[in-house]
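Peer 1: When you get a sec, could you give me coordinates for this:
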Amino acid sequence: MLFSGGYMKIVHIITRFIRGGADENTLYSCNGQAEQGHEVYLMYGRENHADILGRLHPDVRPICIDALVREVSPVKDLQALLDMGLRLRKIRPDIVHTHTSKAGFVGRLAAMFSQSPIIVHGVHILPFLNVGPMERRIYLACEKMLSPVTDAFVDVSAGMKTECLVNRIGDEDRHHVIPSGMDVAAFQQAEPLSEAELAAMAEAPVMGWADAQVMLMVAAFEERKRHVEFLDIFARIVAANPRACLLLAGAGPLEPAIRARIDALGLAGHVRVIGFRKDIARWIKTAQLCILSSEREGLPRVIVQYALGGKPIIATDLPGIDFIVQNDVTGFRVDTVEAMERPINLVLSHEPTSERLEQGVRGIDLSPWSVSSMNERLEALYADLWDRKIGPRQNGAEAFPAVRQA
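Peer 2: This next block holds a predicted model:
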């Protein structure tokens, strides 16, 4: 298991590998560790996107676990458990690092049964939040069952850590807040889109791009993001602010329902569905304000990206976002989708408020969200776990060497 010079075999496991926040976090973790010379594997489920797979470092070894699916499926879950367990026995990793709820459950069981020495779980989202009482009890029971075999929890925000500790999932010493890394400079230095570029990419709204008050929501078209519910609120916002224009960036299974609701509410002249955008940093820079109406998440990466773009943020309250979305300083956190209406109307109708919030956003230190910061902290955590669970690194090295020894 121990490479010459102290290199590790690391297996990351994620339920889906798509264009999402947890997926990008995992991508950057895998790539950073491969660049450091570790032997890195990525196990992922049947729902995956070729473009994000294509961004993996050439030395990362991808493994599709076909039975690993997001929904609860006893037969497939057992198949995934057996498949992962057999592969882990063959790989014999030093560290198994799971991401997201289903992969966290099945992956940690597989790591335990295959006697992997170090098990880490990334807390990107907690399945027991904002669900019914029965679901909450089941999900909490699963998390508590696996807590004793989890050597470390990597929480994307302090809010996620607090929720875990309040619900007795792990203890203080095993929880480590490591912000989800991203290309900080790309979002800070992006240029807004010109009117000509906007016209080439999307049909102009009814008021024209020059006069539009652009709001942007970046979120997968999934039920928990609550696009449809927000559109009902946006219809009232348009009545008060006729120049309001909502851009919906993303993709997913609810797109037909979202488009149908836009038409039903008579919002076709005020809403543009712009799809998944690789140049999303420029769209953020183009917007007057950015919004998110999610029901259940950790600290969404897009909230950080909005802030990196210097935009006021109005979002439903989620664990950990209070560091970035500070009420009446950088934006507004609200308890319900309906409550988003008032602060949005304020920002759209009162330019001094918009400017003050932009100034507040620019004052936040977002350097902890850089890819390099995340990977340095993961490396330090892995090194500490290695020393405690496997033994001191060879040659008394202070850190893992930059080039694998032959």
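Peer 1: From here on, just use CA atoms for contacts and neighbour counts.
Peer 2: OK.
Peer 1: neighbours of the nearest residue to residue 63 once chain neighbours are set aside, just the number please.
Peer 2: With sequence-adjacent residues excluded and distances taken as C-alpha to C-alpha, 6 or more residues apart in numbering, residue 63 is closest to residue 43, at 4.7 Å. Counted by other C-alpha atoms under 10 Å, the residues lying close to residue 43 total 23.
Peer 1: How far does the strand or helix carrying residue 43 sit from its chain's centre?
Peer 2: Assigned by DSSP states H and E, residue 43 belongs to strand 39-44. Strand 39-44 sits 19 Å away from the centroid of its parent chain (C-alpha atoms, centre = their mean, to the nearest Å).
Peer 1: which residues are in contact with that strand?
Peer 2: 7-17, 30, 33-34, 59-65, 68 (C-alpha atoms under 8 Å, 6 or more residues apart in numbering).
Peer 1: Alongside the first, I'd like the structure of this one:
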Amino acid sequence: MQKLIRITTVPSSLRTLLRGQSRFMSNHFEVIGVSGDGDALTEVKQNEGIRTHVVEMTRTITPFKDLKAVFQLYKFFKAEKPFIVHTHTPKAGTVGMLAAKLAGVPHRLHTIAGLPLLEATGNKRKLLNAVEKFTYRCATGILPNSFGLEQIILDHKFTKPSKLKVIGNGSSNGINTEHYDAALVSENVKANLRTELNISKEDVVFIFIGRIVRDKGINELVAAFNTLSIKNKNCKLILVGPRENHLDPLLPETEALIESNQQILGVGLQKDIRPYVAISNVLTFPSYREGFPNVVLQGSCMELPCIVGNINGCNEIIEHNINGLIIPVKNANAIEEAMQFMINFPEKRQAMIAHTRSRIVKRYKQEFVWSEILKTYQSLS
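Peer 2: Presented below is the predicted three-dimensional model:
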């Protein structure tokens, strides 16, 4: 059986972003998962039933550590002789594609699920642009996970069109539509969670799910909701997700508002987001940049209308006024107006619900995405 090596920078990406996919692919390939060490890598080995291997990689610019990772991957590839190396996440892509090329791996695929460099400026931007082009040169195929991202790559001339392919309708892993189903959360669980968070039946509940960082639009979201909450006492904002203050800190005034506004409920990272989604009315996701946002898939699949920024991925899942609202990026006033609209017009919000789950099931079901990726693998020779 031919070998397929999948690589992410940190093990939580291998566990979460590709959940179930490695087990599916192991019916057709000998699959090996590679990332930095951690409990999540142990979970991947158990849950996906695949072999795993540790290579430590960083998420920042660290030349000596990066060269060490390249050397370790090169040795591993020479020993394993994979048919395909498929990388995800920026650093894994750069070191993985270089090592795979040096080791003579015939098929080197890199999935693009967002471009952090789009928010960089000056010399840092020039450096990141150069690294991106270098990564693409080392790869034999580049898989942007949205059509908008594919266009951005072409506009920046990072690679030639013939190297690019979007799988299916977009997304790196699709969505488990049977798991993300609001009907699975019992009334008892919802009632208990509402009590715990001091949410009343009259409240319109907005939810954000993701990393609590600047790039996800949290500064604007919190400022918008703070203004909104002064005018509307019956509304809440739930923030679900981890902090990454060392990588992308929030403004001090944002931190102060999260702390002082009793209608903002920070609940941190949650292993199961479904109860929180089930007690919410609207997903708010004003991110600056994405590849193909799983959170919007998950929220829509659980019948939430979504307020999203007008960026690739988000504007491919959401159609304005049909299953949500699309607003300008980095605009607190636009976020507030969209949230106020959702409060003022419950009947329009209700009408959007009819177009949420059905669209996701039709276009982004996990099994469909997996089979399309498999077709891509099987087309290689």
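Peer 1: per the alignment, residue 87 of structure 1 corresponds to what in structure 2?
Peer 2: In structure 2, residue 87 of structure 1 lines up with residue 76, judged by TM-score structural alignment.
Peer 1: Kindly provide the distance from that match to residue 289 of structure 2.
Peer 2: Going from residue 76 of structure 2 to residue 289 of structure 2 by C-alpha to C-alpha, to the nearest Å gives 33 Å.
Peer 1: Give me the more crowded residue out of these two.
Peer 2: For residue 76 of structure 2 versus residue 289, the count of surrounding residues by other C-alpha under 10 Å is larger for residue 289: 25 against 17.
Peer 1: Wait, the more buried one touches residue 308, no?
Peer 2: No. Assessed by C-alpha atoms under 8 Å, residue 289 of structure 2 is found out of contact with residue 308, at 10.9 Å.
Peer 1: Apart from its chain neighbours, what residue comes closest to the residue opposite residue 250 of structure 1 in structure 2 once aligned?
Peer 2: Aligned by TM-score structural alignment, residue 250 of structure 1 pairs with residue 241 of structure 2. Counting by C-alpha to C-alpha, 6+ apart, residue 269 is the residue found nearest to residue 241 of structure 2 once chain neighbours are left out, at 4.1 Å.
Peer 1: Tell me which residue of structure 2 lines up with residue 270 of structure 1.
Peer 2: Matched by TM-score structural alignment, residue 270 of structure 1 corresponds to residue 263 in structure 2.
Peer 1: Check the burial of the closest residue to its match other than its chain neighbours by counting its neighbours.
Peer 2: Nearest residue to residue 263 of structure 2, sequence neighbours excluded (C-alpha to C-alpha, 6+ apart): residue 236, at 4.9 Å. Number of residues near residue 236 of structure 2 (other C-alpha under 10 Å) recorded here: 26.
Peer 1: Which strand or helix spans residue 236 of structure 2?
Peer 2: Element membership for residue 236 of structure 2 (DSSP H and E) is strand 235-240.
Peer 1: how much does that strand stray from structure 1?
Peer 2: Strand 235-240 of structure 2: mean distance to aligned residues in structure 1 after superposition is 1.0 Å, counting by mean C-alpha distance after the TM-score superposition for structure 1.
Peer 1: May I see the buried residues of that strand?
Peer 2: Buried residues in strand 235-240 of structure 2, counted by 16 or more other C-alpha atoms under 10 Å: 235, 236, 237, 238, 239, 240.
Peer 1: contacts for stretch 4-13 of structure 2?
Peer 2: With C-alpha under 8 Å, 6+ apart, stretch 4-13 of structure 2 has contacts from 14, 29-41, 56-59, 82-93, 96.
Peer 1: Not counting the one helix or strand residue 256 of structure 2 maps to itself, show me its contacts.
Peer 2: Take DSSP H and E as the rule and residue 256 of structure 2 turns out to sit in helix 252-260. Surrounding helix 252-260 of structure 2, the residues in contact under the criterion C-alpha under 8 Å, 6+ apart are 218, 219, 222, 223, 226, 264, 265, 266.
Peer 1: Any idea how many residues pack against residue 245 of structure 2?
Peer 2: Around residue 245 of structure 2 there are 11 residues (other C-alpha under 10 Å).
Peer 1: check contacts around it.
Peer 2: Contacts of residue 245 of structure 2 by C-alpha under 8 Å, 6+ apart are residue 213.
Peer 1: do that again at 10 Å, thanks
Peer 2: For residue 245 of structure 2, the contacting residues are 212, 213, 214, by C-alpha atoms under 10 Å, 6 or more residues apart in numbering.
Peer 1: Output those residues in a markdown table; the columns should cover secondary structure, distance to residue 124 of structure 2 and neighbour count.
Peer 2: Output for the contacts of residue 245 of structure 2, formatted as a markdown table (DSSP: H, G, I helix; E, B strand; the rest coil; distance: C-alpha to C-alpha, whole Å; neighbours: other C-alpha atoms under 10 Å):
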| residue | secondary structure | distance to residue 124 of structure 2 | neighbour count |
| --- | --- | --- | --- |
| 212 | strand | 23 | 24 |
| 213 | coil | 19 | 21 |
| 214 | helix | 18 | 19 |
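Peer 1: Helices of the stretch 251-381 of structure 2, start to end?
Peer 2: Using DSSP state H, counting those that start in this stretch, the helices of the stretch 251-381 of structure 2 run over 252-260, 274-278, 294-301, 314-317, 332-344, 346-353, 357-364, 366-378.
Peer 1: Many thanks, we can stop here.
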